[in-house]
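One predicted model, sequence on top.
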Amino acid sequence: MSAPDRIPDGEQSSQRGVGRRRFLGSLGLAGIGGAALGAGGTAGALSLANDGTTPLSTVGERTIAFHGPHQAGITDAQQARVDLRAYDLAPDTGRAALQRMLRGWTTLAERLTRGGWTDADAPVLGSGPSALTVTVAFGASLFDKVPELADRRPARMIPLPEFAGDELDPSRGEGDVLVQVCADDALVAAHAARMLGREASQAASVRWHMSGFTRSQGVHPDSAATQRNLMGQLDGTGNPRPDDEDFTDTVLVSAGGEPDWIHGGSYLVMRRIRMLLDTWEELGTGAQERVIGRRKDTGAPLSGGEERTEPDFDARGDDGIHLIAPDAHVRMAHPDTNLGTTMLRRGYSYDDGPREDGAPDAGLLFLAWQADPLNGFVPVQEQLSRGDALNRFVRHEASGQYAAPGGVAEDEYLGQRLLEG
């Protein structure tokens, strides 16, 4: 059963008609890019761009189709808000109960993503769909809890290794099912996530919940400008782009060697990375730039050029010292030092207020989509964990890996090919 084509990733529709959208690669490090906050200087957040600044009056009108060859919310341009919730199945929940839950989510997501509000949606009445997407992925534990699915577990669904410096809280990672809800409006994202939670209440309970944000459309004069993270660095220069020849093979799982239910799908690695902002902000701008290997104002590599100029790792100053330090983040995470490894990052900042010690509990929700995490995220993060200068200023506190099934056809429900294959 093949899924019909969704509105192409380069285009989007609105209640006023069809507009054009182009992707801008936004990561690859340009700051805390790439894997840094998790892995690879190759992946980064996507920027939603048009021919000029997006008028505020149109932000809520954007729609992203729910049905398509792959799930929405993966290769689509990044929205301003994210709500992440991982669920654990209730004891003795089997295939039938999981099917009912996923059928319910499918019906609900179809309606919500097109802005089909009803009286039950009082918090968002009068709002537009705001580019709402609902993306579902499965954790490795699901295949242990539902015996009928054990032989459908992908070979790449193995636990991530423990990386040097990890300080992981198991209660805030992993989970049987992950739901990523993204939208250009925080209220729309939060409402959709809550409604999905209510639909799942008989079969599953929330294991953990995180929410994040990026710069909203219309608040910057250049809608194509790269986002900044909470460290003040441009974050998203070298992300793989949809017009790259190998983009699809990098991000989406192709046929061969994997169960058919994940063909057209992708693997997601989630890392919650707290930034030690108080310590970071004690550094001067020059010291911060040496840690990253890029200028803070323009995002240009310290070897010269502009934001998207490729770093010259051999360049030296008059004193003979490398302009980009051997342990600079941009060097450690760059594809050239990681056998060309790339991944598609759609990360979000988070700020949960002060911790008990008074330090800010804020940082990055690192979200990296890729066809093969064992040869993508893992080797890059292993290198970063051993020698990245940025390690002194971040803490990896939660982690998870999930397999997102392929897209949903008009007559299918989420995960149908897994549950009925």
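The structure has been received and is ready for your questions. Please read all numbers here as calculations on a predicted model, not as lab measurements.

make it CA atoms for all contacts and neighbour counts henceforth
OK.

For Val206, grab the count of nearby residues.
Val206: 17 surrounding residues under other CA atoms under 10 Å.

and what of the one 3 residues further on?
Other residues near His209 number 14, with proximity taken as other CA under 10 Å.

That one - nearest residue in space that isn't next to it in sequence?
In space, and not counting its chain neighbours, His209 is closest to Arg85: 4.5 Å by CA to CA, 6 or more residues apart in numbering.

Give me the distance between the one you found and Ala204.
11 Å (CA to CA, to the nearest Å).

One more: Val18?
For Val18, the distance to Ala204 - CA to CA - is 38 Å.

okay, pairing it with this:
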Amino acid sequence: MAEISRRKLFAYSGAVGAGGVAAGAVLPRASSAQTSEPAGSATSIANQRLPFYGAHQPGIAAPVQAQGWLTAFDLKPGSTVAQLRTRVRTLLRDWTSIAATTMAGRPLPSADDAMAYGRGPGALTVTVGVGASLLTKLGLGHQIPAALAPLPIFLGDEIDSASSDGDLALLVAANDGLVAVHALRAMQRRAAATTTQRWQTNGFGEAGGVMPSPTATSRNLMGQLDGTGNPKPGTAAFDQTVYVPSTGMPDWMRGGSYMVYRRIRMLLNTWDALDRRQQEVVIGRDKVTGAPLSGGTEFTAPDYEKFDSSGQLLIPPGSHIRQASAEFNSGATIYRRPFSYYNGVRGDGSPDAGLMFLAFQQNPAKGFTIIQQRLAGADTLSTFIRHEASGLFAMLPGCAKEGDYLGRALLEGV
């Protein structure tokens, strides 16, 4: 069935006459300025408009969002390198336009599916990355950053290659599922002529107004606070951890970041068989407050040399926070931005649930890889999880101003 134009949609909705609005009539999406909710209310927080333009893609440092979809694409074969470059350039231009429009809470100028009409921006973010395989296919192997070298195989990995890697990555997140899928579907439709979808995964977080406070740390499906040690967006420590600096190489990645994706299944039945104290020993933190077992509050620095009255370390040697700490990993730090997933049960009856784990950093070889090599071999938590999918992508720098497009420095520098 041919797609109905936006003009026809509005003409149709107007045909109900002045007497009322028909069920299902199409209404324009509300902008953030149209909301009547007071600033700081749960609705205004959940429905905020996040700016698209800037030095960095906004989806990296955005507040926690309720829904997240991560999709990977591969270029269709059978074209010359010159044709592929042209097609990818056009695709990224169009993706940029779609992202800017939907993040602003506006309907798309043509072929809008009306999925999100009547809704605000929903804190939508769209974040685009490229894999090393894309650069190879575009004849840009000499432009592949050293930081984009393949991740090593870690002890205990059970990686499904069909659900891993890819030429292009698209992370769409929002506080409203329809708002997110509206943007995602528009970008998938636009990509269909140039790419095939390699895999897609989705998860959920905690929307603004639901958490105990706007700055509260999220919890994962193990009931643990997840991200206590994260660098804080807007700080120098965050920028130094996450973004490629203005002097970084290659120059097309300046202002960008590297994202490691891991689908980490949690063995929840095994985990739930532990009592609360046993779980706290595995993590190294109080389960409710998040305070390290050495004492204090959630954000008190752990004291890894503190002993109890019997001479035992309060934070055990194999605890997760000890093994993941920058102090024991040559200063390696990452910015965690996970979503949880729960997809029912597997064939053996165990939950298919865990983390859509996303880690952003300036260089994975000096961040995620160092940490994960240690965790895989020494972290007690590894007994209760399985890494089942993986990916590494160069998340492109942001668009500084209107008229720019994602990936311009890469594709117009050749």
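Yep, it's here. Keep in mind that what you see is a predicted model, and the values were worked out from it rather than measured.

Can you pull the TM-score for these?
Once superposed, the chains reach a TM-score of 0.87 (TM-score structural alignment, normalised by the length of structure 2), with 375 aligned residues with a CA RMSD of 1.9 Å.

contacting residues around the aligned residue in structure 2 for the residue nearest to His209 of structure 1?
Taking TM-score structural alignment, Arg85 of structure 1 has Thr71 as its aligned residue in structure 2. By CA atoms under 8 Å, 6 or more residues apart in numbering, the contact set of Thr71 of structure 2 is Ala169, Leu170, Leu171, Gln197, Arg198, Trp199, Gln200, Thr201.

And for Ala409 of structure 2?
Residues near Ala409 of structure 2 by CA under 8 Å, 6+ apart: Asp251, Trp252.

So the residue mapped onto it from structure 1, which state does it fall into?
In structure 1, the residue matched to Ala409 of structure 2 (TM-score structural alignment) is Arg417. Classification of Arg417 of structure 1 using DSSP: H, G, I helix; E, B strand; the rest coil returns helix.

which residues make contact with the longest helix seen in structure 1 from outside it?
Counting residues, the longest helix in structure 1 under DSSP state H turns out to be helix 95-113. Residues from elsewhere that reach helix 95-113 of structure 1 (CA under 8 Å, 6+ apart): 63-66, 117, 129, 131-134, 146, 148, 192, 196, 199-200, 203, 413-416, 419.

filter those to the buried ones?
63-66, 117, 129, 131-134, 192, 196, 199-200, 203, 413-416, 419 (16 or more other CA atoms under 10 Å).

Show me where the stretch 151-300 of structure 1 has its strands.
Using DSSP state E, counting those that start in this stretch, the strands found in the stretch 151-300 of structure 1 span residues 177-183, 204-213, 266-275.

and the first one, which stretch of structure 2?
Right, the one you point to is strand 177-183 of structure 1. Under TM-score structural alignment, the match for strand 177-183 of structure 1 is residues 168-174.

That stretch against structure 1, how far on average?
With mean CA distance after the TM-score superposition for structure 1, stretch 168-174 of structure 2 departs from structure 1 by a mean of 0.5 Å once superposed.

which outside residues touch that stretch?
Applying CA under 8 Å, 6+ apart, the set of residues contacting stretch 168-174 of structure 2 from outside is 59, 65-74, 122-131, 134, 180-181, 183-184, 393.

Next step: those restricted to strands.
67-74, 125-130, 393 (DSSP state E).

so which pair among those residues is furthest apart in space?
Greatest spatial distance in those: Gln67 and Asp74, 23.9 Å, computed using CA to CA.

In a helix, Pro369 of structure 1, correct?
Heads up, residue 369 of structure 1 is Trp, not Pro. No - if the criterion is three-state DSSP, then Trp369 of structure 1 is strand and not within a helix.

Please pull up the equivalent of it in structure 2.
For Trp369 of structure 1, the aligned residue in structure 2 is Phe360 (criterion: TM-score structural alignment).

Let me see the contact set for its match.
Ile60, Val242, Ser257, Tyr258, Met259, Val260, Ile334, Tyr335, Arg336, Arg337.

After superposing, tell me the mean distance of whichever strand or helix holds Ile45 of structure 2 to structure 1.
Using DSSP states H and E, the element containing Ile45 of structure 2 is helix 42-46. For helix 42-46 of structure 2, the mean deviation from structure 1 after alignment is 3.6 Å (mean CA distance after the TM-score superposition for structure 1).

Show residues contacting that helix.
Ser32, Thr35, Glu37, Pro38, Ala39, Gly122, Ala123, Asn175, Ala207, Gly208, Gly209, Val210.

counterpart of stretch 273-285 of structure 2 in structure 1, which residues?
The aligned range for stretch 273-285 of structure 2 is 282-294, by TM-score structural alignment.

What residues of that stretch count as buried?
Across stretch 282-294 of structure 1, burial judged by 16+ other CA under 10 Å covers Gln288, Glu289, Arg290, Val291, Ile292, Gly293, Arg294.

related to what we said a few turns ago, tell me the one of the ones in strands among the contacts of stretch 168-174 of structure 2 nearest Arg219 of structure 2?
Closest to Arg219 of structure 2, out of all of those and judged by CA to CA, is Gln67, at 14.4 Å.

give me the number of residues near the closest one?
The number of residues packed around Gln67 of structure 2, counting by other CA under 10 Å, is 24.

And it, how close does it get to Ser257 of structure 2?
21 Å.

Same check on Arg336 of structure 2?
Arg336 of structure 2 sits 13 Å away from Ser257 of structure 2, going by CA to CA.

Comparing the two, which residue is more hemmed in?
The neighbour count for Arg336 of structure 2 versus Ser257, taken as other CA under 10 Å, is higher for Ser257 (29 against 21).

Tell me which residue of structure 1 lines up with the more buried one.
By TM-score structural alignment, Ser257 of structure 2 lines up with Ser266.

cool, Lys232 of structure 2 as well?
Using TM-score structural alignment, Lys232 of structure 2 sits opposite Arg241 in structure 1.

Tally up the residues packed near that match, please.
Look at Arg241 of structure 1: counted by other CA under 10 Å, it has 19 neighbours.

do the one 10 residues further on as well
Other residues within reach of Val251 of structure 1, judged by other CA under 10 Å, total 27.

Which position in structure 2 pairs with it?
When structure 2 is aligned by TM-score structural alignment, Val251 of structure 1 is paired with Val242.

What of Tyr350 of structure 1?
By TM-score structural alignment, Tyr350 of structure 1 lines up with Tyr341.

Mean deviation, the host helix or strand of its match versus structure 1?
Element membership for Tyr341 of structure 2, per DSSP H and E: strand 339-345. Strand 339-345 of structure 2, aligned to structure 1 and superposed, deviates on average by 0.8 Å (mean CA distance after the TM-score superposition for structure 1).

okay, the angle between that strand and strand 195-204?
If you take axes from the mean of the first three to the mean of the last three CA atoms, to 10 degrees, strand 339-345 of structure 2 sits at 90 degrees to strand 195-204.
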